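> please find the sequence and the predicted model below.
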Amino acid sequence: MESDVIRVKILNRDEILTEEDLENILEAIDERERRLLRA
C-alpha cells in the first residue's frame, strides 16, 4: 500500500515535494526494504 503512495508522489511532478514528504518517502522505502529482507 505504501509503495503505491510513493509512486503517486514521485509521478506527480507538478506537486512540489516538501522536505517532510521526501523524508516520509525515504522512510517508507526503508521500511519496505526491511520487510523484504526479513521475508
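Done, it's in.

> please count neighbours and contacts with C-alpha atoms only from this point.
Noted.

> could you find the closest non-adjacent residue to Glu2?
Of all residues not flanking Glu2 in the chain, Ala28 sits nearest, at 6.6 Å (CA to CA, 6 or more residues apart in numbering).

> swap in Ile25?
In space, and not counting its chain neighbours, Ile25 is closest to Ile6: 5.9 Å by CA to CA, 6+ apart.

> use this one as the comparison:
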Amino acid sequence: EDADFAKESARLTKAQILQQSAMAMIAQAGKAQQNVLQLLQN
C-alpha cells in the first residue's frame, strides 16, 4: 500500500511538472508572438 502511494505520488508530481512546462511554453510562445508584432509595427 505504501508502494502504491509512493507510485501515485510520483505520477502526480510528474504530471504537475509536465503541466507547468506546458504552461511555460505557452507563455513563451505568446511572448514571441508579441515580439514579432512589435517588430512589424516599428
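Here it is on my side, so go on. Predicted model, so just to flag it, every value in this text is computed and none were measured.

> got a TM-score for the pair?
Once superposed, chain against chain, the TM-score is 0.56 (TM-score structural alignment, normalised by the length of structure 1); 23 aligned residues with a CA RMSD of 1.3 Å.

> aligned partner of the residue nearest to Glu2 of structure 1 in structure 2?
Using TM-score structural alignment, the partner of Ala28 of structure 1 in structure 2 is Thr13.

> rewinding a little: wait, the residue nearest to Glu2 of structure 1 touches Arg7, no?
No: contact criterion CA atoms under 8 Å: Ala28 of structure 1 and Arg7 do not qualify, at 11.2 Å.

> tell me which of those two has more neighbours.
A direct count of neighbours by other CA atoms under 10 Å for Ala28 of structure 1 and Arg7 places Ala28 higher, at 16 against 11.

> using the three-state scheme, assign that one.
Under DSSP: H, G, I helix; E, B strand; the rest coil, Ala28 of structure 1 falls in the helix class.

> that one: what's it in contact with?
By CA atoms under 8 Å, 6 or more residues apart in numbering, the contact list for Ala28 of structure 1 reads Glu2, Ser3, Ile6.
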